[in-house]
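Participant: pasting a predicted model and its sequence here:
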Amino acid sequence: MKAITVEPKKAGTARLEDIPEPDIRNGSVLVEAIAVGVCGTDAEIVEGKYGWAPPGKLRLVLGHESLGRVIDPGPAPGFNVGDLVVGIVRRPDPVPCANCAVGEWDMCRNGLYTERGIKEVDGFMSERWRIEPGYAMKVDPTLGILGVLLEPTTVVAKAWEMARAVGQRSFWEPENALITGAGPVGLLAALIGMQEGLDVHVFDRNTSGPKPDLVKALGATYHSTAVSDVGFEPDIIIECTGVGQVIAQTIHQVAPGGVICLTGVGGGGAAPAAVTADTAAAAVLKNNAIVGSVNANKRHWYKASRALARADRAWLARLITRRERPENFKEALVRQPGDIKVIVQFAEI
């Protein structure tokens, strides 16, 4: 079968090649790949900046944002031929640490977790893949190809959960939220904020293209000048850019007692000590909380699936701005103007 593979830590090694059929030891549920979303992590792996091959192998099958159709459900109950499923990405460490032991593998403390398509386990960019029943999530069949958005939605489902949990440290009734960044993660964060009944605002530098219209179609408010110009102090900020300057601005802009959840990973560079101290002072004097969030556990996958099931299908469809065939996967990794979510499509839905 065909798969998109790479030799991690070596740029220029990604290729579409023939590999053996998936080993049943990787899971009793056999799945035909329909689509795999592409994100910045995939680009970094292809550029040689990141990634680990499975033990004893030189190459890693890419892809962690999956959507597939069950070919053989195996002996475990709960799945049928034709079910649409996605694969949970992270696996708990083998020790396990205390968090992994209770199913909170997204909060792994010793770093020995593995991740499909990223760290020591092959991903989903192959014509067929296997998965353990406990790590396969059914998708609402009415979503169709839009089910490929489930993994990025889990990231912000967790972020919203964490922001609200931290906010409960005091009496707190949030009314509004600011999302920084209008990529797929930011837009999905805005979707959940609207579903929770908040007054949602989204900040992004783009003044044209699909992003402003997508935000307005949600019923949210779009801003493109600066975080300091949004005109209000947000109770919750979900930060999805990873840009140092934007992060610093959010700390100065958030309301007293507000919560900032950082989800973006970037390279904003080091800030001068005085700037760091001033930014910290702003957080201290307003009783703000800043929390980082990455990955998701099964609870967040369930919450994300509910959020997508409730969402307007026409709006979700506008997030997928480009589809590439596996043989053109390199084009999928190159951002083009107007791109939001690009997918590699292996089969028709």
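Facilitator: Received it, and whenever you're ready, just let me know what you need.

Participant: from here on, contacts and neighbour counts on C-alpha atoms
Facilitator: OK.

Participant: are we agreed that residue 149 is in a helix?
Facilitator: Yes - counting by DSSP: H, G, I helix; E, B strand; the rest coil, one finds residue 149 located in a helix.

Participant: and here is the other one:
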Amino acid sequence: MRAIVVTAGVAGSLRLDRDWPEPHPEEGAVLVESLAVGICGTDHEIIAGEYGETPPGADALVIGHESLGRVLEDPTGTLQPGDLVAGIVRHPDPVPCTNCAVDEWDMCRNGRYTEHGIKALPGFARDRWRIPPKFAVGLEPDLADVGVLLEPASVVAKAWDHIDRIGQRAEWQPQSVLVAGAGPIGLLAALVASQRGLTVHVLDRTPTGPKPALVAALGATYHTGTVGELDFEPDITLECTGAPAVVLEVMCKAGHNGIVCLTGVSSGGRTIDFDAGALNRALVLENNVVFGSVNANRRHWELAAAALGRADPDWLGSLITRRVPVEAYPEAYTPTGEDIKVVLEFAR
């Protein structure tokens, strides 16, 4: 079968292997036909050789962690042939740590978790894959064209879940939300905020293209200036760019009792001349909270599936700006600077 693979840690090793072995039954009872995989910055970093870990005994890493497929067989009876599913990316560590022991593998404490297409587990960019039923999340049939967005939506669902938990520290009635960055994570974060009836603002540096209209369709306000130029202090901020300057700016802009969730991953290696003392003073005196969030557990994946089910499917479909057949895979993994989400299609 076909698989998109890399030699882990070797830049420029991306290739299509047409003779990749069928998934071994030990990978899981559920056999899935791959429909599509989404492509994100993590994939580009793995292709650049910045990280990625080959599964034990394998000579290459199948990439792809944003999945969508149809069940071919499930002898456990948990799923039925034809069911639409996505595979949960992270699996718990073998120890397990206290969090992995209670199915909170997204909060793994010792770093020994594994991840499909990233760390020691084969990814979903292959014609067929297997997964244990516990890590297969069902989707409604009407999400067949957009279900590949479930993985980024799960990241957003976790972020909102933890925002809610932090907000319960006191009487809290948030009204305004700032989302920094209008990539897939940012737009999905704005979607969930709009579903909650909040006043939503999205900040992005791109003044043209589809992003302003997508934000407007949510009833939200689109901004292209700087965080400092905004004329309000948000109750909730989701930072989805990882740009160091923006990270610092949103921390300084939070309103009283504000919560800032950082979902963007910075590359590091840069320093900024910054008044850390002033930030500390504001965080303390205003009871603000800044926290980071990554990955998701099954509960978050199910919350994400529900959020996608409530959304306008045409709006969700507009997030996917390019669909590329697997045989033309180099095109899919070549950034254009104009895409929101690129999807590599295995079957339709």
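Facilitator: Sure, I can see it. Predicted model, so just to flag it, every value in this text is computed and none were measured.

Participant: TM value for the aligned chains?
Facilitator: Taking TM-score structural alignment, normalised by the length of the second structure as the basis, the two superposed chains have a TM-score of 0.97; 347 aligned residues with a C-alpha RMSD of 1.2 Å.

Participant: tell me where the stretch 1-150 of the second structure has strands.
Facilitator: 3-6, 15-17, 30-39, 61-62, 66-73, 84-87, 90-91, 114-116, 120-121, 128-131, 136-139 (DSSP state E, counting those that start in this stretch).

Participant: whoops, I mixed them up, the stretch 151-300 of the first structure
Facilitator: Shown for the stretch 151-300 of the first structure, the strands assigned by DSSP E, counting those that start in this stretch span residues 176-180, 199-203, 221-223, 236-239, 259-262, 289-292.

Participant: now the fifth one on the second structure. Mean distance?
Facilitator: Taken against the second structure, strand 259-262 of the first structure registers an average deviation of 0.3 Å after superposition, with mean C-alpha distance after the TM-score superposition for the first structure.

Participant: same for that strand, what does it pack against?
Facilitator: Judged by 3 or more C-alpha pairs under 8 Å, 6 or more residues apart in numbering; DSSP states H and E, the packing partners of strand 259-262 of the first structure are helix 150-167, strand 236-239, strand 289-292.

Participant: sorry, back to before: most neighbours per residue, which of the strands of the stretch 151-300 of the first structure?
Facilitator: Among these, strand 236-239 has the highest mean neighbour count (mean count of other C-alpha atoms under 10 Å), at a mean of 29.

Participant: which SS class is the aligned partner of residue 328 of the second structure in the first structure?
Facilitator: In the first structure, the residue matched to residue 328 of the second structure (TM-score structural alignment) is residue 328. What three-state DSSP gives for residue 328 of the first structure is helix.

Participant: for residue 328 of the first structure, grab the count of nearby residues.
Facilitator: Residue 328 of the first structure: 12 surrounding residues under other C-alpha atoms under 10 Å.

Participant: got it, and the one 3 residues further on?
Facilitator: Other residues near residue 331 of the first structure number 15, with proximity taken as other C-alpha under 10 Å.

Participant: tell me the SS of it?
Facilitator: Assignment for residue 331 of the first structure (three-state DSSP): helix.

Participant: and it, what does it touch?
Facilitator: residue 324 (C-alpha atoms under 8 Å, 6 or more residues apart in numbering).

Participant: and residue 225 of the second structure, by the same measure?
Facilitator: Neighbours of residue 225 of the second structure in contact, by C-alpha under 8 Å, 6+ apart: 203-205.

Participant: what does it align to in the first structure?
Facilitator: In the first structure, residue 225 of the second structure lands on residue 225 (TM-score structural alignment).

Participant: from residue 40 of the first structure, how far out is that match?
Facilitator: 24 Å (C-alpha to C-alpha, to the nearest Å).

Participant: against residue 107 of the first structure, how distant is the counterpart of residue 131 of the second structure in the first structure?
Facilitator: Residue mapping for residue 131 of the second structure onto the first structure gives residue 131, with TM-score structural alignment as the criterion. Residue 131 of the first structure sits 22 Å away from residue 107 of the first structure, going by C-alpha to C-alpha.

Participant: between the two, which one's more packed in?
Facilitator: Legend: neighbour count by other C-alpha under 10 Å for residue 131 of the first structure and residue 107, higher for residue 131 (22 against 19).

Participant: quick check: closest non-adjacent residue to that one.
Facilitator: residue 27 (4.0 Å; C-alpha to C-alpha, 6 or more residues apart in numbering).

Participant: if we can go back for a sec, mind listing what the match of residue 131 of the second structure touches?
Facilitator: 26-31, 87.

Participant: contacts only, for residue 272 of the second structure.
Facilitator: Counting by C-alpha under 8 Å, 6+ apart, residue 272 of the second structure has contacts residue 245.
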